[in-house]
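In: Kindly return the folded structure for what I paste below:
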Amino acid sequence: MTLQTRIPPSSDSIEERVDAVLRRASLEEKIAMMSGRGFFQQFMADGGVWGASPYQAGARCDRLGVPAFYFSDGPRGVARGQSTCFPVSMARGASFDTDLERRIGEVIGIEMRAQGCNLSGAVCINLLRHPAWGRAQETYGEDPYLLGEMGAALSEGIQTHNVAATVKHFAANSVENARFKIDVQMDERALHEVYLPHFRRVIEAGCLTVMSAYNKLNGEYCGENQTLLTDILRREWGFEGFVHSDWVLGVYSPWGAAAGLDVENPEPVHYGDKLRQAVESGAIAASVVDTACKRILTVLFSLQAAQDPLESYAPSLVASPAHCALAREAAVKSAVLLRNEGAALPLPESAVIAVAGRLTDTINTGDGGSSRVRPPYVITPLAGLQEALAEERVWFAGDETDPAAAAASVAGADAVIIVAGYTAEEEGEYIPGDINLGQVSDALPEGVREASEAANTERQGGKPVGGDRGDLGLPEDQVALIKAIAAVHPRVIVVIEAGSAVIVRDWIEDVSAAMQIFYPGMEGGRALADLLTGAENPAGRLPFTVARDAAHYPYFDKNADAITYDLWHGYAKFDREGLEPEFAFGHGLSYTSFNYRALKARADKDGGLSVQVSVTNTGECAGDEVVQLYVSAPGKLAERWRKQLKGFERIHLEPGETRSVFFTVAARDLAFRRNGAWITEPGAYGIHVGGSSAPSALISAQVEL
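Out: Next up, the predicted model:
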């Protein structure tokens, strides 16, 4: 199935087409366009495998010739067929590369179209408040500015190919296990300054649709929260697209339509007849239905009428060589070199390598939930190293089942690579099978839960998978393996596969080098070999703060009924409390070195800032640097973050090359929230530019506003 059909050229405007449908459609037909349909039947027919088919997700009226939206996830590629599997979003957040993310968005848009879909759930920008969050891998990091820039780039790329992008989950969705019940409490400042600005950025970049979150916000489920969906999203931000629910348990009453939820997915459980009865009884105004349909149809007709960048979207484009090459580029650009004592990396050209750990030859592209992608192949770390160095120079020394035997097997190796971290069993979407259908059995049609559980039994031996992490460190057997090998070999490199921060204090000083590659996608093994051998220079930067002690993170309870979020998490919390992180936000090493100088900053006429700085590659090899701009507000009218990311740019420099980098910060982005208004405080603003958020990595200036 491919979406090749376009609306024929017409002199009528989109608005006129929408009005014509609304004039002719009955109330039942209008309400039918406000829900998905056929999902449960299709899911059972597909054996409980999420993404095996496109899912109808709103609109469609055959009598009036209205087509449907067909939905597919997800953040690391299209959750259909055998699509290109990119590194997870958190990895791409570590790239700090919006151009790369926009190109990935284009590939997702192309592969969506080639597989019969036109509504993408790929743009996940929920804030990483705590690294235990099970779906951390699906977002870009702990900082609102980074989330907004990366999400906007992905959205723009997807929509280039006339696929509607969905930004999700709106809002405050940062706990997995309790997501169906938890009530997130927060005040106006925390909401508007920390948990919403990235959503506003993506909306203002033109993202056409929004998916509501499962959780409650200040006592009201997000899918029927009028403050979120109408007062903020539409009245304050001016959003004109449509809002649809998360799957199955995303709304609990027809009132969601009046609150601003236009589409209930995947079936009309609470809309459909219940919404019709509410309208006919006068409990909900008929204009609510008309308004929702106008939003849905306007987006649908606009996409259908637009000219495509490509002449056709053939199935052969899915996982094409060019797309797979982009997955490899993304994996290279995402890897973060955390530690490199004694220049342990890159490996010598003639190096003989021992590899250890069960994850060395495990296909490990991320969780098994709605973001799961099934690519045509996956290159594991062992396969990538053997391909790059020849099999005779790379051998498997053993795994965690017998650390002593593995340690004895590394003799004669020039270096030892240990791959450690997590899989879908330790973190990810909390699921009974390949799809999260909720934990309330009576909410599901007969047969659906059985199909889901059957898929789970086949894939994971019946064990539940995913959910929030129970421990922020590596599993004990992996630590034992690292320590055993480090005790007998001087050159040990640990490669971490994980969706967010991993506490490494108990072993990091025992090893020569450490690199986090997250879940690196289908080409991850080749990318890793490129990085370890020096064919590529690592330049990823941490999109989160790595603590030395789990107690330094905010309070987290994966089973909570209610929780309060404040202004403080991540590097803002560490700065405020004077905590020393293991690795700062923005940290990442390189095989070369960079110097910053000539920082200049000035106030603009509109109350914003203009900043420039010069960066020189002072090392002996070419490399990328991520130039980061942080701004400190005066903080006299209200307590503010000690510094906050307000700009970044990834640049490439040859040895000895100098480049000037320019930033602008709008006045609005310097303000804080009070009583429904944004206030820009007068006074001295600190300007800090460098290669990470660590004070030692920054040069500073002041500007008076």
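
In: For the rest of this, base every contact and every neighbour count on C-alpha atoms.
Out: OK.

In: so residue 147 is in which element?
Out: helix 144-159 (DSSP states H and E).

In: What helices and strands are in contact with whichever helix or strand comes after that helix?
Out: Following helix 144-159 in sequence order, the next helix or strand is strand 164-170 (DSSP H and E). Here strand 164-170 touches strand 119-124, helix 144-159, helix 197-204, strand 209-212, going by 3 or more CA pairs under 8 Å, 6 or more residues apart in numbering; DSSP states H and E.

In: how distant is the very next helix or strand once past the last one from the center of its chain?
Out: Same thing as strand 209-212. Downstream of strand 209-212, the first helix or strand assigned by DSSP H and E is strand 216-217. Mean-position distance between strand 216-217 and its chain equals 21 Å (CA atoms, centre = their mean, to the nearest Å).

In: How much space separates the spatially closest residue to residue 88 that is not a sequence neighbour from residue 524?
Out: Closest residue in space to residue 88, ignoring its immediate chain neighbours: residue 76 at 5.1 Å, by CA to CA, 6 or more residues apart in numbering. As judged by CA to CA, to the nearest Å, residue 76 and residue 524 stand 13 Å apart.

In: what residues are shared contacts of the two?
Out: residue 87 (CA atoms under 8 Å, 6 or more residues apart in numbering).

In: coming back round to it: so the residue nearest to residue 88 touches residue 91, yeah?
Out: No. In this structure, residue 76 is not within contact of residue 91 by CA atoms under 8 Å, at 9.9 Å.

In: quick one, what contacts residue 125?
Out: Residue 125 touches 138-140, 147-148, 151, 167-169, 198-199, counting by CA under 8 Å, 6+ apart.

In: one more, for comparison:
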Amino acid sequence: MKYLQIINRMTLEEKASLMSGKDFWQTQDIEHLGIHSIFLADGPHGIRKQAAAADHLGLNPSIPATCFPTAATVANSWNVELGEKVGQYLGEEAAAQKVNVLLGPGINMKRDPLCGRNFEYFSEDPYHAGKMAAGYIRGIQSHGVSACVKHFAVNNQEERRMSIDTIVDERTLREIYLTAFEIAIAEGEPMTVMSSYNQLNGTYTNENLHLMQEILREEWGFEGVVVTDWGGSNDRVAGLIAGNELEMPTTAGETNEDIITAVKSGQIKEEVLDRCVDRLLDLIFTTEEVYKNRNEKSFNVEKHHEAAQQAAEESIVLLKNEDRILPIKKGVKAAIIGDFASEARYQGAGSSIVNPTVRVNTLDSLEQFGIDSIGYEPGFERYGKKSRKKIDKACALAKKADVVLLYIGLDEATEAEGLDRSNMKLPENQIELIHALHETNPNIVAVLSCGSAIEMPWIDKVKGLVHGYLSGQAGAKAILRVLTGEINPSGKLAETYPLRYEDTPAFGSFPGKEVSVEYRESLFIGYRYYDTANVNVLFPFGYGLSYTTFEYSNIQADRDGVTFNITNTGTIAGMEIAQLYVGCRSGNIFRPNKELKGFTKVFLLAGETKTVRILFDDKAFRYFNVKTNRWEIEQADYAIMIGASSADIRLESTLFVEGTDAPLPYDKENIPSMYAGKVRDVTKEEFEYLLGRQVPVPTWDRTRPLGYNDTIAQCQYAKGWLARFAFHLITFAYWFLRKIGKRSTANLIMMSVYHMPFRGIARMTGGIVNMPMLDGLLLMVNGNFFKGMAHFLKERKKLIKAAKLRSLNNEGA
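Out: From the prediction side, this is the model:
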């Protein structure tokens, strides 16, 4: 241990105190030992350090910081170096605001398009997400602060995220849901990892020895700190045993006592606690170094704003360009329509909300880019209310224009942390506007702003479609530069856009509504499913258009990698994203038809040809064998494919690869759906064969008393009348607030109350309510109102008395 001398001077109580936060964002300090508090702040796409009252929901404003494009946006750049540059700017701003740990990037897989937090994640592909995340981490940590890769692991829904049990087989866990973390940790070397809220196969992730010890610590060699998501600690002692050093936020000393009691009783050895303290001290002292010689408490706002614009420019995706309507030519009369033109949707919602340093407005910038605007009309109500008057006024304006620039998308209340989307549709009032405008003026260029995939049954009503995703504080100008041709678009989708939600592989099993969610589709998420099952999609993974064209030629594959040529066959310079896919051709072990195993972004002048080489790495041919419990290589012929997207393979070669002689892990006849890739209707028997055990009951047991990990939503089944009344009151409040247009407030009820497990009341209130008081509440919930009330008040008095005693002792000291 690095800090054994300091640890030997600490009392057991002092060691335990370091394992939980001092307040909402800071760690505990022990000043007489030179141990200072460090600050943790949200910030996957911009620093969110709150100056006043702290919260984890994005309610209170934070210190101004650059709002960069979200991860889902920069993912479309397919540029690891760009991700590293964004990370460098984030790290510089973190250091300027004296933030020690930046809570990001988030790299959970986009298992389903409806996950409410997809805007904050990179991709549906683990290789792509891992590479992009590693770039961010290197950039952030280049300034001496810590990145914190999250949420570890298999956190793919927001509904009931603090208690849902994710049921996934080991091979799928390793190949799909952990590979991005494996790459990020190996290549980015983050100092911190954040555990997720959910359970994994019956155990909370921060208590899961298989995940936290066998894989993270032993197999991957991670030596840094594991911090819980805020309020994400269930059993503090079990978490400590698993190697979860830091619980956030504070519990006002309550869980410290759990640790002290466990050590004194012999439940855990003090050496286990010492190792956790040592790792936390290393984080504290390492991230403090940056401030010893740093006097500057500011950053170059203008320079960082320009960087945010450059990141947005390279991440914008051109999805449609019928009749070459783009770029817009000078002198063309344009009608600007859509609420998002006047008030851009440029970032997500919840814990990642950034208070931007600068705000760029589209309407104020049109003249700068030579766009001859004949006027603006909102066309629709932002939050979905229908208005025929707005549509008529928009159509009247469109009649006078040569082209309509239509700014549409999803609002802030639709994509948010803590809840999932109810569908993949654009709001109906926007769709009605599109149809009305098409009848008036078919020359429509739609500019789309949203952080996740949507259905587009209206796609034939627009000639051009530019997807800005959530492009940050400078996104408005970035989009205008693409529309006018100042920038040649080079982004490509990092997720598939299905024709309709019913086509998605997890349809019917997302989200888990009660106890658990079953990942029956196994490996087949995103393009892996659509491609293998031959399901048509709207836009495939890796798709994106350019104002120029590219030709691929001369593929040569060897054991170390693949070489090929790319030629810019158009008339202007541009960047092309070449994608390497590998497909095993043996059929002995079920696999997707193709999997991404490499990519590169190449800049080419008009007419220029470049030779490109993409090397194979240790992940190019491997699969996880559940019989040997390790990574193996199947001896077989492999298709080596170079594509402009997952569905547009331009070059192909075959390579024979020697294997590791591992036994075959499956009997084909037991899982026919997997070998066919038809995973929409996997039977319980097939899934249990994959799991190697029985599937747990996915529904609530409504006969038993409610406990710590049951949610407020389950109060509908409570024996106590007060609990049932509270449930109906919460449900009514949610309905009423939506009815009167207060959707963000309604969402807050679902996020912070409805789906909150009872233990969250204690874990998220900073010691105002402790676990003994919670026992009283549960007695009331379970039908013992007076006994529960008496217990609650008794424990409340104890808590107040103990707080006063501590205060007197501190004053005496």
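
In: can I get the helices and strands packed on strand 164-170 of structure 1 in CSV with distance to residue 14 of structure 1 and mean neighbour count?
Out: What follows is those, written out as CSV (distance: least, CA to CA, whole Å; neighbours: other CA atoms under 10 Å):
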stretch, distance to residue 14 of structure 1, mean neighbour count
strand 119-124, 19, 28
helix 144-159, 18, 26
helix 197-204, 21, 22
strand 209-212, 17, 27
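
In: Against which helices or strands is the strand or helix carrying residue 629 of structure 1 packed?
Out: Residue 629 of structure 1 is part of strand 623-632, with elements assigned from DSSP H and E. Where contact means 3+ CA pairs under 8 Å, 6+ apart, strand 623-632 of structure 1 is packed against strand 644-653, strand 684-690.

In: Pipe those into a markdown table and attach distance to residue 665 of structure 1 and mean neighbour count per row.
Out: Formatted as a markdown table, those follow (distance: least, CA to CA, whole Å; neighbours: other CA under 10 Å):
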| stretch | distance to residue 665 of structure 1 | mean neighbour count |
| --- | --- | --- |
| strand 644-653 | 7 | 18 |
| strand 684-690 | 11 | 22 |
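
In: Mind checking those strands for the one nearest to residue 585 of structure 1?
Out: Closest approach to residue 585 of structure 1 among these is made by strand 644-653 (10.0 Å; CA to CA).

In: Excluding its own residues, what touches that closest one? List them.
Out: 96-97, 143, 145-146, 572, 616-617, 622-632, 659, 661, 663-665, 669.

In: Helices along the stretch 351-500 of structure 2, start to end?
Out: 362-365, 388-399, 428-440, 475-483 (DSSP state H, counting those that start in this stretch).

In: distance of residue 672 of structure 2 from residue 685 of structure 2?
Out: On the measure of CA to CA, residue 672 of structure 2 and residue 685 of structure 2 end up 11 Å apart.

In: SS state for the aligned residue in structure 2 for the residue nearest to residue 88 of structure 1?
Out: Superposed on structure 2 with TM-score structural alignment, residue 76 of structure 1 falls opposite residue 45. Using DSSP: H, G, I helix; E, B strand; the rest coil, the structure places residue 45 of structure 2 in coil.

In: OK, contacts around residue 45 of structure 2?
Out: 67-71, 90, 352, 354.

In: which of those still touch in structure 1?
Out: Among those, the ones still in contact in structure 1 (both residues aligned by TM-score structural alignment, their matches' CA atoms under 8 Å) are 67-71, 352, 354.

In: export those residues to TSV and tack on neighbour count, secondary structure and distance to residue 387 of structure 2?
Out: Below are those laid out as TSV (neighbours: other CA atoms under 10 Å; DSSP: H, G, I helix; E, B strand; the rest coil; distance: CA to CA, whole Å):
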residue	neighbour count	secondary structure	distance to residue 387 of structure 2
67	31	coil	32
68	35	coil	33
69	33	coil	31
70	28	coil	31
71	29	helix	34
352	26	coil	32
354	30	coil	31
